[in-house]
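1. 3D, please:
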Amino acid sequence: MSLIVALGLGAATALVANTVDPVQQHNSNAVWFENWIGLSNATMVVAAPNGKISQVHAVSGTPVYELDRAEAMDGVYRFELRAATDEKVEIVNPIDNGRGNPETSMAKPFYMTGHFVVSRGVIITPEDIKEE
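-> Here you go, the predicted model:
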């Protein structure tokens, strides 16, 4: 389930940590992120143009989505990226689960969305066409 659907757009926007700024990178068959400092336990959910959903999880380091060239469809692939930051935030309403003292803080979540384009079975950088 999408984090936006689960929490609502306003709550998802509030989850963005301003101190972390991963940069999307790609080659012909993979998408990953640079400037990954301070993030862990990441999940990238990718939606293909036909609606097929794929998930990539990485406990440490950047998640890497690899395009399956046998099943690649041309079009726009959309993704959402969720991860934990090194920063801690207070849990306002801690839950007592009966296993000792409840946790009072948690890792601040990071969330971002984006897209990439596949043409002729490879990931491309779309041309920026300007009208003159």
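2. When you work out contacts or count neighbours from here on, use the C-alpha atoms and nothing else.
-> OK.
3. Give me the neighbour count for the closest residue to E66 other than its chain neighbours.
-> Among residues not flanking E66 along the chain, A30 sits closest, at 4.3 Å (Cα to Cα, 6 or more residues apart in numbering). The number of residues packed near A30 is 14, by other Cα atoms under 10 Å.
4. what do you get for V117?
-> V117: 18 surrounding residues under other Cα under 10 Å.
5. Can you tell me, leaving aside adjacent residues, what's nearest to F33?
-> Nearest residue to F33, sequence neighbours excluded (Cα to Cα, 6+ apart): Q24, at 4.5 Å.
6. Thought W32 was touching that neighbour, still the case?
-> Yes. The criterion here is Cα atoms under 8 Å, and Q24 meets it with W32 at 6.0 Å.
7. Please give the structure of this sequence too, so both can be compared:
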Amino acid sequence: MYFQHNYRTQRIAQEIHKKISIILQHRIDDIRIGIPTISGVQISKDLKNANIFVTFIDKEGPEEIDTAVIILQRASRFIRFLLANTMCLRVAPMLCFKYDSSLIEGAKVYSLISITEKL
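-> Down below sits the predicted model:
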């Protein structure tokens, strides 16, 4: 039973990942957001809450990133509405956008490894 529940939530998380990526690409036109990339979706067991992890290709400073995440969070009701129209779920999950810094941390680790290999 646990395996089926886990598999279902994974499938729904993958579908939400695809749909929100399309929504951000085609329906959200705010210059302050820039180019967001969905790096992951974590959904609760009851499917009522979803954490959407985003990275930004064109944002470097923490102020720019915080502003973009705040704007996405403010638009989360509209994004949720669009998501509910494209998916067949009984209840569309509440969306919480969070910044995913793992890409930057991975780049730092890679640069440290490449420096030590040259020595």
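8. After superposition, what is the TM-score?
-> Aligned and superposed, the two chains score 0.29 in TM-score terms (TM-score structural alignment, normalised by the length of structure 2); 68 aligned residues with a Cα RMSD of 5.2 Å.
9. quick one on the thing from earlier: pull the contacting residues for the residue nearest to F33 of structure 1.
-> Going by Cα atoms under 8 Å, 6 or more residues apart in numbering, Q24 of structure 1 touches V31, W32, F33, E34.
10. which non-adjacent residue is nearest the first one?
-> Okay, so that is V31 of structure 1. Computed as Cα to Cα, 6+ apart, the closest residue to V31 of structure 1 that is not its neighbour in sequence is Y65, at 5.2 Å.
11. Distance check, that neighbour against R82 of structure 1.
-> Using Cα to Cα, to the nearest Å, Y65 of structure 1 is found at 14 Å from R82 of structure 1.
12. same deal with A47 of structure 1?
-> Relative to R82 of structure 1, and taking Cα to Cα, A47 of structure 1 is found at 15 Å.
13. How about V76 of structure 1?
-> 20 Å.
14. ranges for the helices of structure 2?
-> With helices called from DSSP state H, structure 2 shows them at 2-26, 62-74, 76-86, 102-118.
15. Can you lay out those helices as a markdown table showing distance to I52 of structure 2?
-> Below are the helices of structure 2 laid out as a markdown table (distance: least, Cα to Cα, whole Å):
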| stretch | distance to I52 of structure 2 |
| --- | --- |
| helix 2-26 | 8 |
| helix 62-74 | 10 |
| helix 76-86 | 10 |
| helix 102-118 | 14 |
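16. Need those in TSV (columns: mean neighbour count).
-> Shown next, in TSV, are the helices of structure 2 (neighbours: other Cα atoms under 10 Å):
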stretch	mean neighbour count
helix 2-26	15
helix 62-74	17
helix 76-86	16
helix 102-118	11
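17. buried set for whatever helix or strand K108 of structure 1 lives in?
-> When elements are assigned from DSSP states H and E, K108 of structure 1 belongs to strand 105-119. For strand 105-119 of structure 1, burial by neighbour count (16 or more other Cα atoms under 10 Å) applies to A107, K108, P109, F110, Y111, M112, F116, V117, V118.
18. what's that strand packed up against?
-> The helices and strands touching strand 105-119 of structure 1, judged by 3 or more Cα pairs under 8 Å, 6 or more residues apart in numbering; DSSP states H and E, are strand 75-90, strand 122-124.
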